[in-house]
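Visitor: sequence and computational prediction follow.
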Amino acid sequence: MVFKRRDNRPWGQVVAEWVYPRGGWTRAFQYIKHRLRRLPGTPESIARGIFAGAFTVFTPFYGMHFIVAAIIAKLMRGNILAALLATFLGNPLTYIPIGLISLQTGHFLLGTQMRGNMEGNLFSKFYRAAGDLWNNFVAMFTDDVAHWDQLAAFYRDVFFPYLVGGVIPGLICGTVCYYLSVPVIRAYQKRRANKLRAKMKKLREQSGV
């Protein structure tokens, strides 16, 4: 196959490089920034895509961020590839603070509160909800009884507050990214166009045209 890797990486290495990419996160961010600047389209359409991706990382739809970002970018007439690249703002270094900010904002807006310690209780609720999901999956094929208590608690204490609370910080982050991106992308495209014109002029002079 044309796109198949020559080296088959073990799953452990794949997971390790997702947590800490080869070359470090600084190099990974530099690569994403480079790719964003070279995307085709107007600075505004690319920036709208970046807005969509940045906003999406504040939603609780883990595992579906690419899909959500693409839909939002499509609705905003933004660059979809820019939206997908911008979702990398959400990574193992940022997901915990993003989650805590979204949850605290959501509980504040809803007038509720997370029972117990926010950080420790959050992970325990994820774990217990996953346990219910697995138990209910097994119950489909066995005589086990399905349980929904932990999933209901997860929805009430985590998912819904996260969904509500992520809107405001998501809009703020997306807006900041949009207004920072437009002038940077415009300047890069202008500089690139000037270099291309200078190169074409030099080629014409050399050919005597």
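Guide: Sure thing, it's come through.

Visitor: make it CA atoms for all contacts and neighbour counts henceforth
Guide: OK.

Visitor: what's the longest helix in this protein?
Guide: helix 167-207 (DSSP state H).

Visitor: so the closest residue to Arg38 other than its chain neighbours versus His107, what's the distance?
Guide: Distances taken as C-alpha to C-alpha, 6 or more residues apart in numbering put Gln189 closest to Arg38, at 7.9 Å, once the chain neighbours are dropped. Noted for Gln189: a distance of 43 Å to His107, by C-alpha to C-alpha, to the nearest Å.

Visitor: show me where this protein has its helices.
Guide: Under DSSP H, the chain gives helices at 11-19, 24-37, 43-56, 65-75, 80-86, 95-110, 118-139, 149-154, 160-165, 167-207.

Visitor: ranking those helices by burial, who's on top?
Guide: helix 43-56 (a mean of 29; mean count of other C-alpha atoms under 10 Å).

Visitor: so which residues make contact with that helix?
Guide: With C-alpha atoms under 8 Å, 6 or more residues apart in numbering as the test, helix 43-56 has contacts from 36, 39, 65, 68-70, 72-73, 76-87, 89, 167, 170-171, 173-175, 177-179, 181-183, 185-186.

Visitor: now with 7 Å, please.
Guide: 65, 68-69, 72-73, 76-80, 82-84, 86-87, 89, 170-171, 173-175, 177-178, 181-182, 185-186 (C-alpha atoms under 7 Å, 6 or more residues apart in numbering).

Visitor: use this one as the comparison:
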Amino acid sequence: MQRIPGTPHRLAIGFACGASFSMTPFIGLHGVGAIVLSWALGGSWVTALIGTAIGNPWTFPLIWIVIYQTGAILVPGVAVADLSMTAVTSELVALASAAANLALVWDIDLAIDDLARLRLLPTMTVGSIPYTIVVWIASYYAIRSSVSQYQKIRRMRIRTVRQNRLARLRGGDVNP
């Protein structure tokens, strides 16, 4: 990632957007969301996509449990629900049905009915907010520092190579 063209700031914004968007429950939309957020903040869309790798099949179950439990604490009156695969599948079916009713049938009432059945997703969305903020800040500073250091070392190495070539052309001593 450090060889991707751009300033450390721009690359870090992109990565931070991708990593933080992976903390949301919107699986399937992480890439698009990260690119849009990165574009809005002036970051790199390439590093935004790389940042979404934070969320993957090994980390999603843990992320979802943590953000749901946090959402249940933050939203008054929400009882901790069943986070079984059946419950999650039911939520995804309701969400897909709402999207289909809006996009294909143009029936807002049916879409609203489908969205009213959602129990996990709203709570998970609220619960993801603190984690998206923390992950954005932490990954921004870590990546900016790493890329800045790498680019500084690379510039010094390139300068040394150029000086050595110039010295050879002039017939002088070459720096190690």
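Guide: On my side now, so go ahead. These numbers were taken from a predicted model, which means no experiment stands behind them.

Visitor: returning to what we had before: counterpart of the longest helix of structure 1 in structure 2, which residues?
Guide: Alignment of helix 167-207 of structure 1 against structure 2: residues 129-169, by TM-score structural alignment.

Visitor: mean shift between the matching stretch and structure 1?
Guide: Compared with structure 1 after fitting, stretch 129-169 of structure 2 has a mean deviation of 1.0 Å; criterion: mean C-alpha distance after the TM-score superposition for structure 1.

Visitor: tell me, what residue is most central in structure 1?
Guide: Centroid-nearest residue in structure 1: Thr87, 2.2 Å away (criterion: C-alpha atoms, centre = their mean).

Visitor: the counterpart of that one in structure 2 and Arg10 of structure 2, how far apart?
Guide: Aligned counterpart of Thr87 of structure 1 in structure 2: Thr52 (TM-score structural alignment). The gap separating Thr52 of structure 2 from Arg10 of structure 2 is 16 Å, by C-alpha to C-alpha.

Visitor: what's near enough to touch the spatially closest residue to Ala94 of structure 2 that is not a sequence neighbour?
Guide: Ranked by C-alpha to C-alpha, 6+ apart and with sequence neighbours excluded, the top spatial neighbour of Ala94 of structure 2 is Asp114, at 5.4 Å. Applying C-alpha under 7 Å, 6+ apart, we find Asp114 of structure 2 in contact with Ala94, Leu95, Ser97, Ala98.

Visitor: now Ser139 of structure 2: closest residue in space, sequence neighbours ignored.
Guide: Ala16 (5.3 Å).

Visitor: for Pro122 of structure 2, see how far away that neighbour is.
Guide: According to C-alpha to C-alpha, Ala16 of structure 2 and Pro122 of structure 2 sit 23 Å apart.

Visitor: just Leu110 of structure 2 next, same as before
Guide: Note on Leu110 of structure 2: its distance to Pro122 of structure 2, by C-alpha to C-alpha, is 18 Å.

Visitor: now check structure 2 for the residue matching His107 of structure 1.
Guide: Aligned partner of His107 of structure 1 by TM-score structural alignment: Ala72.

Visitor: next, count neighbours for the closest residue to that match other than its chain neighbours.
Guide: Spatial nearest neighbour of Ala72 of structure 2, excluding adjacent residues (C-alpha to C-alpha, 6+ apart): Val78 at 5.3 Å. Residues lying near Val78 of structure 2 (other C-alpha atoms under 10 Å) number 14.

Visitor: correct me if wrong: Val78 of structure 2 contacts Gly71.
Guide: No - counting by C-alpha atoms under 7 Å, Val78 of structure 2 sits too far from Gly71 to count as a contact (8.2 Å).

Visitor: in contact with Leu118 of structure 2, which residues?
Guide: When contacts are counted by C-alpha under 7 Å, 6+ apart, Leu118 of structure 2 is found next to Glu91, Ala94.
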